[in-house]
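Enquirer: model this:
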Amino acid sequence: MLTVESLKKRVKNKELSPIYLIWGTELYLAENAIETITSLLSPDEKDFNLSVHNLDEISVQEVIEDAETMPFLGDRRVVVMKNAAFLTAAKEKTKIEHDYKIFEHYIQNPADYTILIIVVPYEKLDERKKIVKQLKTQAEVIQVSKLSNDTAEKWLQKEAVSLGVSIDGEATQLLLSRLGTHMAVLAKELEKMALFVGENGVISKDTVENLVARTLEDDVFGLVDHVVHKRTEQALRSFYDLMKQNQEPIQIHALITRQFRMINGVKELQKKGYGEKQIASSLKLHPYAVKLASKHAKRYDEAFLRNCLNNFADTDYKLKTGQMDKTLLLELEIVALSQGS
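Expert: Take a look at the predicted model:
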């Protein structure tokens, strides 16, 4: 199985396969792999000898017919077959009739002048299918899975260097906490910050804070941070700012509840001797979120946190049944949390 990096080396050395199978849900890497292969064609050749097909719109037999067509004004064709759901266990969404026998025959006897790229944007292939087994034997397979947090951190560091800048650890963690491991989004934000700090500049936590758009959850985290540090006035001001943005009180309350559940979960696992990485894995959280929740957990005892969670359930019921004004309910909750310990 190839990685995108090893694919680049092989293409550079002209070590090519007639068929490539790209599968997985990280579309940024999938597109990167496709671009690497199609770079074999000059811009002029691409006009005549590059075809991109979507199996939601065209039959597999028409794609194979294209792959068997001789190249025009060039030595090679590249044919891309996207959304090959028939290689997974997923139910096909289109009414287009596909003749998979023609496809099976082709992968056993591919045209020597065509590179066929098969893209499967799903988490799993259906290994039970004969056609999948044949493909994994006949094709070069490139898996493009979502990055883990650790891998994403390393990737960000490497991408920053390629842009002529560096990014420090806190900035990396905050960026991943805010955006997740979606590579296309990360790449776009990283490029923006690199332009801001300039060549040989350093992307810091402050750079991320100032340039990367905050989510509602980020704003609620800020509110909770004020609450934890007993900054009642600032916490209420954060709440009023959210209300001015027309955020729904029920959603704000749900996110406050989530933050305190996280704090409680971290505290319970710390008591069992878990480290931050183990806690992140157990609670399925980003390590940076665990690091922040760990600081908050030190300010509360277990009894208070359990009582908070019980009160949150009561507030949620009152919010959803209209027993009290929603704004007043959350104001009272924020004040009570700020004064607790």
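Enquirer: contacts, neighbours, all on C-alpha from now
Expert: OK.
Enquirer: I'd like to know which elements the host helix or strand of Tyr20 is packed against.
Expert: Element membership for Tyr20 (DSSP states H and E) is strand 19-23. The criterion is 3 or more CA pairs under 8 Å, 6 or more residues apart in numbering; DSSP states H and E, and the helices and strands that strand 19-23 contacts are helix 27-38, strand 114-120, helix 130-138, strand 140-143.
Enquirer: which of the ones you listed sits closest to Ile19?
Expert: Among those, the nearest to Ile19 by CA to CA is strand 114-120 (4.8 Å).
Enquirer: which residues touch Val320?
Expert: Heads up, residue 320 is Lys, not Val. Counting by CA atoms under 8 Å, 6 or more residues apart in numbering, Lys320 makes contact with Ile250.
Enquirer: how many neighbours does the nearest residue to Thr232 once chain neighbours are set aside have?
Expert: In space, and not counting its chain neighbours, Thr232 is closest to Ser338: 5.6 Å by CA to CA, 6 or more residues apart in numbering. Applying other CA atoms under 10 Å, we find 21 residues neighbouring Ser338.
Enquirer: distance check, Ser338 against Glu233.
Expert: To Glu233, Ser338 is 9 Å away according to CA to CA, to the nearest Å.
Enquirer: related to what we said a few turns ago, quick one: residues in contact with the strand holding Tyr20.
Expert: 30, 33, 107, 110, 115-125, 135-136, 138-145.
Enquirer: here is a second sequence; please produce its structure as well for comparison:
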Amino acid sequence: MSKGIPTLDEVNNFLGEDSLLPVYFLAGKDKFSLENALEQVRNAVDPLIESDFDKEIFSLDKGVDLNSILDSASSFPFGSKKKLIIVRGFENLSEKAKLLPYIISPSDFTVLVITHNAELKSATQQPFKELAAKGYLFADRKLRPSEFAEWTIKQAAKLGLKLSRDNAYMLMDFVGDEKALVEGQLQKFAGFLNGQGEITSEIIENLSSSTKEYSIFELQDALSAGNKKKSLKIILNLLDSGNDILRISAMLSKYIYTLASAIEFKKTNVSEMEAAKKLQVSPYYYKKCVQARYMFNEKRIHNAAKALLNLELAIKTSSIDPKTVATILISEMLQ
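Expert: From the prediction side, this is the model:
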């Protein structure tokens, strides 16, 4: 993604009544950020809408013709200051360049909001190039761990809750770095704390661990103990629960990297607190890794890293079933 393109979280900076853009193109895989940005635009434009006829929502995954939508965007409002047209599912459109003529000359009385629920890998092709040039393109950006921790702390504060940086990392360790999942956990904590107080490590461990029958971290615990049967059962359960095999692989790669780093830190007498800080993980997560009885071994870590590499190659270069790959992965990691 090209530098200089504002993120979905920055949409609010472009929503002044006298400076509304004619087009907001919202792109990204993170549905939470996408929907939040869409809601912000909708809230800014709604006060200018006096007739329901001046507000339309279309979905491009249902065979709707883009030209008919653009014709509607080009027609005058029924009596409102603005028209609001929301178009979902641009990622489903095969002939995306059809949007280009409208982007070059958009209607000044219409606010056209388009969502593209997929990663936008390049802004050099049309219509994305023109959208970026006009300042109409907003794209999701993968946050670094430190940035995601900061975002989590701010979201907790909006709910009236305190959350330390270490515990923000701990929450990420438990539920991952998907904003929707983290937001769901924060809402759960807010209910538990009646909207005030501090989210402690005990609350995170007790409430987050019950989100699924099995979690990535229970898989790591089973691997740490060298329990092949339980590890296989958990990883297959994770796949059945809708978890993507590459996401599981990414989490396990982080686990193996932390183990390998922990061995090196131990050789140089780096404290657990300092090591966790260097790796941008919670002290809780780091301590769990250090306590891995079976996996805290250089040869086994090497085997595990090799097995994870083999998994990614198999997934990306063949049509092999994820469950088959997962079974091979566990067998190779714990051979």
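Enquirer: work out the TM-score between the chains.
Expert: In this superposition the chains share a TM-score of 0.67, using TM-score structural alignment, normalised by the length of the second structure; 285 aligned residues with a CA RMSD of 4.3 Å.
Enquirer: follow-up on the earlier one: now distance to Leu175 of the first structure too, for the helices and strands packed on strand 19-23 of the first structure, in CSV please.
Expert: CSV is the format used below for these (distance: least, CA to CA, whole Å):
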stretch, distance to Leu175 of the first structure
helix 27-38, 17
strand 114-120, 28
helix 130-138, 36
strand 140-143, 25
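Enquirer: which of those sits most buried?
Expert: Mean neighbours per residue, mean count of other CA atoms under 10 Å, is largest over these for strand 114-120, with a mean of 24.
Enquirer: now do it against strand 19-23, angle only.
Expert: Per axes from the mean of the first three to the mean of the last three CA atoms, to 10 degrees, the angle that strand 114-120 of the first structure makes with strand 19-23 is 20 degrees.
Enquirer: returning to what we had before: mind checking which of the helices and strands packed on strand 19-23 of the first structure is nearest Asp150 of the first structure?
Expert: Of those, nearest to Asp150 of the first structure by CA to CA is helix 27-38, at 16.8 Å.
Enquirer: Leu181 of the second structure contacts Asp173, doesn't it?
Expert: No. Using CA atoms under 8 Å, Leu181 of the second structure makes no contact with Asp173, being 11.9 Å away.
Enquirer: and the strands in the stretch 101-250 of the second structure, which stretches?
Expert: 110-116, 137-139, 161-162, 197-198 (DSSP state E, counting those that start in this stretch).
Enquirer: can you add distance to Gly28 of the second structure and give those strands back as JSON lines?
Expert: Shown next, in JSON lines, are the strands of the stretch 101-250 of the second structure (distance: least, CA to CA, whole Å):
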{"stretch": "strand 110-116", "distance to Gly28 of the second structure": "6"}
{"stretch": "strand 137-139", "distance to Gly28 of the second structure": "6"}
{"stretch": "strand 161-162", "distance to Gly28 of the second structure": "28"}
{"stretch": "strand 197-198", "distance to Gly28 of the second structure": "32"}
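Enquirer: ok, the counterpart of Asp206 of the first structure in the second structure - contacts?
Expert: In the second structure, Asp206 of the first structure lines up with Glu202, judged by TM-score structural alignment. Going by CA under 8 Å, 6+ apart, Glu202 of the second structure touches no other residue.
Enquirer: repeat that with 10 Å
Expert: 167, 208 (CA atoms under 10 Å, 6 or more residues apart in numbering).
Enquirer: just Ala180 of the second structure next, same as before
Expert: Taking CA under 10 Å, 6+ apart, we find Ala180 of the second structure in contact with 30-33, 186.
Enquirer: how much space between it and Arg141 of the second structure?
Expert: For Ala180 of the second structure, the distance to Arg141 of the second structure - CA to CA - is 15 Å.
Enquirer: quick revisit: where do the contact lists of Ser338 and Glu233 of the first structure overlap?
Expert: The contact lists of Ser338 of the first structure and Glu233 share 226-227, where a contact means CA under 10 Å, 6+ apart.
Enquirer: re earlier: ok, which of the helices and strands packed on strand 19-23 of the first structure comes nearest Leu309 of the first structure?
Expert: Across those, closest to Leu309 of the first structure is helix 27-38 (CA to CA), at 38.7 Å.
Enquirer: can you name the residues of the second structure that the closest one overlays?
Expert: Using TM-score structural alignment, helix 27-38 of the first structure lines up with residues 31-42 of the second structure.
Enquirer: how big's the offset between the matching stretch and the first structure?
Expert: Compared with the first structure after fitting, stretch 31-42 of the second structure deviates on average by 1.2 Å (mean CA distance after the TM-score superposition for the first structure).
Enquirer: picking that back up, to Leu156 of the first structure, which of the helices and strands packed on strand 19-23 of the first structure lies closest?
Expert: helix 27-38 (13.7 Å).
Enquirer: what's the first helix or strand after that closest one?
Expert: helix 43-49.
Enquirer: quick one: that next one to chain centroid distance?
Expert: 33 Å (CA atoms, centre = their mean, to the nearest Å).
Enquirer: average offset between it and the second structure?
Expert: Mean for helix 43-49 of the first structure is 5.1 Å (mean CA distance after the TM-score superposition for the first structure).
Enquirer: just checking, Val87 of the second structure is part of a helix?
Expert: No. The assignment for Val87 of the second structure (DSSP: H, G, I helix; E, B strand; the rest coil) gives strand, which keeps it out of a helix.
Enquirer: what lines up with it in the first structure?
Expert: Per TM-score structural alignment, Val87 of the second structure is aligned with Met81.
Enquirer: again with Glu147 of the second structure
Expert: When the first structure is aligned by TM-score structural alignment, Glu147 of the second structure is paired with Thr151.
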